[in-house]
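# I'll drop the sequence and a predicted model, then ask my questions.
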Amino acid sequence: MANPDASLFRPEPVLDSLRRMEISTILLEYKIVADDKLLDEQVLRIRKQYGKMISKDVVADGDDISGTFTNEEKGINAPATFTTDVFKNKKEAAKFVGKKVGDVVSLSTKGLFDDDHKLMDYLKVGHDDVHGLDINVDFTIEEITTTEPAELNEELFGKLFGEGNVSSLEDLKAKIKEDAEKQFASQADQKFLNDVTQSLLDNAKFELPAEFLKKWIQQNGENQLTAEEAENEYNKSENGLRYQLIEGKIITSNGLQITFDDLKNFTSELIRKQMAQFGQMNPTDADVDGIVARVLQNQDEVKRLSEQVMSEKMLNLFKEKVKAKTKEVSYEEFVKASYGE
């Protein structure tokens, strides 16, 4: 006999109201622009990437410093390379300026980085040890280098984009801006999708058959769980279960379907993008179709790609149906809005 909690479960009235995707608040749809600051930084990064490395005798701001962090008591002996701007504590960073190869700089780890987890990378200490780590470490300088940025000329432009495609700094910035904003659009779309999802969850007030689901989780797993373990698992999955019901109602109410052509075209575009990242800018249709055919023979890949196609269809539907206000921001402003950083 079914648990009474399950038999009384009636989310349809609430889910019916979601066919129109009625959300009580107007959401923001971000348009991220590559501003002058970002473009200048990317130009300098490219020039340094293709520049000439020069050895130095004395450290100055912006130099690459190589050496080894040590602390005998904690067993730290960690080679590292960095520039001083990696440090949040500018007083500690300033200790390097004017130092020479062979010099030893003593640093306090407390507040050294903007995130204590970076101590794991630079000092090679375990995760459990990094939070609030307050010790002194010595850094022995073994090499000091700087990079002389490459000149902006036709030779560099040819290496980057092929001969004749870019011929000036303005062309270079335009190309960087175009490529960057394509990537930014994907991040903005993902945030909009996440925000709509959360708003739908907030607006869909219906009760799940909690006790029934907890008992089902407890008894139908690979290993039988205790009541407490089942409740913890339920609490972790509750929002996911709610959204599965919401998503299913939206998909059926709006006639969203995935055809084989949808899947094939999506996979083809994905493969072309991946090939372009490795310098294959103009693959033949036959080459791409061959790869697509092999990928779609793998059922796990078909499932993964189908989820991506449906996610794209949901995003397009949300953009059409959900009330949203477009806000133009820099990438830095977008990161702050998304993560509060």
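Noted; the coordinates are in hand. Everything numeric here is computed off the predicted structure, so don't read it as measured data. Numbers count the residues shown, from 1 in each chain.

# hey, let's count contacts and neighbours off CA atoms from now on
Noted.

# can you pull out the helices in this structure?
Read by DSSP state H, the chain holds these helices, from start to end of the chain: 4-7, 12-17, 36-49, 90-93, 118-123, 127-130, 154-161, 169-203, 210-220, 227-253, 260-277, 285-295, 299-321, 331-339.

# if I look at the residue nearest to residue 30 when sequence neighbours are not counted, how far off is residue 33?
The shortest distance from residue 30 to any non-neighbouring residue, by C-alpha to C-alpha, 6 or more residues apart in numbering, is to residue 327 (5.0 Å). Between residue 327 and residue 33 the distance is 10 Å, computed by C-alpha to C-alpha, to the nearest Å.

# Name the residue in the two with the higher neighbour count.
Ranked by neighbour count (other C-alpha atoms under 10 Å), residue 327 and residue 33 place residue 33 first, with 20 against 11.

# dump the residue contacts of the more buried one.
For residue 33, the contact set (C-alpha atoms under 8 Å, 6 or more residues apart in numbering) comprises 177, 181, 184, 328, 329, 330, 331.

# Output those residues in TSV; the columns should cover neighbour count and distance to residue 147.
Putting the contacts of residue 33 into TSV (neighbours: other C-alpha atoms under 10 Å; distance: C-alpha to C-alpha, whole Å) gives the following:
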residue	neighbour count	distance to residue 147
177	18	24
181	18	28
184	20	29
328	14	35
329	16	32
330	17	28
331	20	27
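
# next, the one to line up against it:
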Amino acid sequence: MNITQEQQGNLSTVVKITLEKDDYQPRLEKALKDYRRRVNLPGFRQGQVPMGIIKKRFGKSLLADEINGMLNETINGYINEQKLRVLGSPIPSENREEVANWDEPDRFEFFYDVALAPEFSVEIGPKTTFTYTKVGVSDKMIDEEMDNLRRRHGKLVDAEISSDKDMLLGDFVELDANDEIVEGGIMNRSTISIEFVKDEDTQKKLVGLKAEDHAVIDPRKVSTDERDLARMLGLEEGNTGHIQHNFRFNVKEIKSLEKAELNQELFNKVFGEGMVTSEEEMRAKLGEEFARMYAADCERLFKREIMKQLDDNLKIELPDELLKRFIMLTNEKPVTPEQLELEYPQYSRGLRWQLIENKLLSELEVKVEHDEVLEYVKGLIANNFKQYGIDVPEDEELKELAVNAMKKRDDLQKLYDDMYERKLLTAIREKAKIKEQELSFEEFVAFAQRG
């Protein structure tokens, strides 16, 4: 056996593997014997089929299996031995023709194109500046959340005249094309929350009503979808296709939401006994919760902007044509050339970012130990208990819960990835200059969506 490579510039190489008959013959003979022992053919007892028949009927496919196995072992071993930094996996060469006579096998020669990762370095120091974007928590956001909490903990009371925030209880009565009541038609008692009616004309019809008043409305304009329409009219799901005309809605009751007072009772319900004692403390607490809520999004955006900035500065080159061919040959689902051209820029950017991240982890000497992940998971579990107002278990029980959570391989890998990312961003903060910018929530969303 002989294996050599021929460098094709800095980003690819061609690996040539030569197999002599002596290299594969012992494996082939063993495969033939094993197959003969297992195979069942009519007219022969198991294990007694003549070897000549085995070779004639199955020899070529068994040879192909053994050759493929040897090629995979050989090229993977060679890549490890030569410490080649490979992108994707080797693929049959496009420009070199293999030497292979499967009918009269002797010497085989195979050629593989191998995409190589580019060489580059990343320098991060005091002169390197990255921008950290955070969400500014506005008075408007806090006002709206306080209003939501007061509504959530409020109570329904009777009202004389309906307003745009009220709920109506009444009877839906089916009408014909002339808005006359259909004899024996649909009649069902249900509710309408005026606040959630999107059609302005319909909403106007429902405001200013008293008990025993009525409005003629299109039921589809007061329901969210066909399922909701069926529930509202008392029909079986999927049985609403025949609904073509208006309904009369006879108002029986009007319910208005009376918001909860900003007092200690509300503070205790929202934050726990005695945790907040004034409106000012409530506003401050909500501000902290908003900041916590957006912290993970800010971190993700911070990493994205670091990668974009480094990618723009480094201008890393990839063996694009070879990678495109690799995708065409190995993708699980067939890819058309048009699809490939459309999606390749995103694929190549993701690959460059992964290379940059790996280089940063290496150069900044970021490592994650098992015990660190365990403590991280314990912290996540403890926060979940706190979030639901449950006492955090003792350390030993917390550790047991964390160990169980780490048993699934996919979950464990994600936890390691999270820890690597957190430690990488910490290392970057220690090395580089970080400039902060604050955006409104709307500006932040728009900035994040730019990609």
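On my side now, so go ahead. From a predicted model like this one, the values you see are computed outputs, not experimental measurements.

# Could you quantify their similarity as a TM-score?
These two chains, once laid on top of each other, score a TM-score of 0.73 by TM-score structural alignment, normalised by the length of the first structure; 307 aligned residues with a C-alpha RMSD of 3.9 Å.

# returning to that earlier point: would you mind telling me which of the helices of the first structure is nearest residue 24 of the first structure?
Residue 24 of the first structure lies closest to helix 169-203 among the helices of the first structure, at 7.4 Å (C-alpha to C-alpha).

# Give me the mean deviation of that closest one from the second structure.
Helix 169-203 of the first structure, aligned to the second structure and superposed, deviates on average by 2.0 Å (mean C-alpha distance after the TM-score superposition for the first structure).

# so that helix aligns onto which residues of the second structure?
Helix 169-203 of the first structure falls opposite residues 279-313 of the second structure when the two are matched by TM-score structural alignment.

# and what of stretch 298-317 of the first structure?
Taking TM-score structural alignment as the measure, the second structure aligns residues 408-427 with stretch 298-317 of the first structure.

# List the buried residues in that stretch.
Of all the residues in stretch 408-427 of the second structure, those buried under the rule 16 or more other C-alpha atoms under 10 Å are 415, 416, 419, 420, 421, 423, 424, 425, 427.

# ok, of the contacts of residue 33 of the first structure, which one's closest to residue 144 of the first structure?
For residue 144 of the first structure, the closest of these turns out to be residue 331, at 32.3 Å, with distances computed as C-alpha to C-alpha.

# In the second structure, what residue corresponds to the closest one?
Under the alignment defined by TM-score structural alignment, residue 331 of the first structure is paired with residue 441 of the second structure.

# ok, its match - contacts?
135, 136, 137.

# Make a markdown table from those residues and add distance to residue 144 of the second structure to it.
Listed next are those as a markdown table, based on distance: C-alpha to C-alpha, whole Å:
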| residue | distance to residue 144 of the second structure |
| --- | --- |
| 135 | 16 |
| 136 | 15 |
| 137 | 12 |
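
# Can you list which of these carry over to the first structure?
On the basis of both residues aligned by TM-score structural alignment, their matches' C-alpha atoms under 8 Å, what survives of the contacts of residue 441 of the second structure in the first structure is 135, 136, 137.

# Now, those residues that are in strands?
Secondary structure from DSSP state E places residue 135 of these in strands.

# can you pull the contacts of the residue nearest to residue 30 of the first structure?
28, 29, 30, 31.

# what's the answer for residue 313 of the first structure, then?
Applying C-alpha under 8 Å, 6+ apart to residue 313 of the first structure gives the contacts residue 256.

# contacting residues around residue 276 of the first structure?
For residue 276 of the first structure, the contacting residues are residue 282, by C-alpha under 8 Å, 6+ apart.
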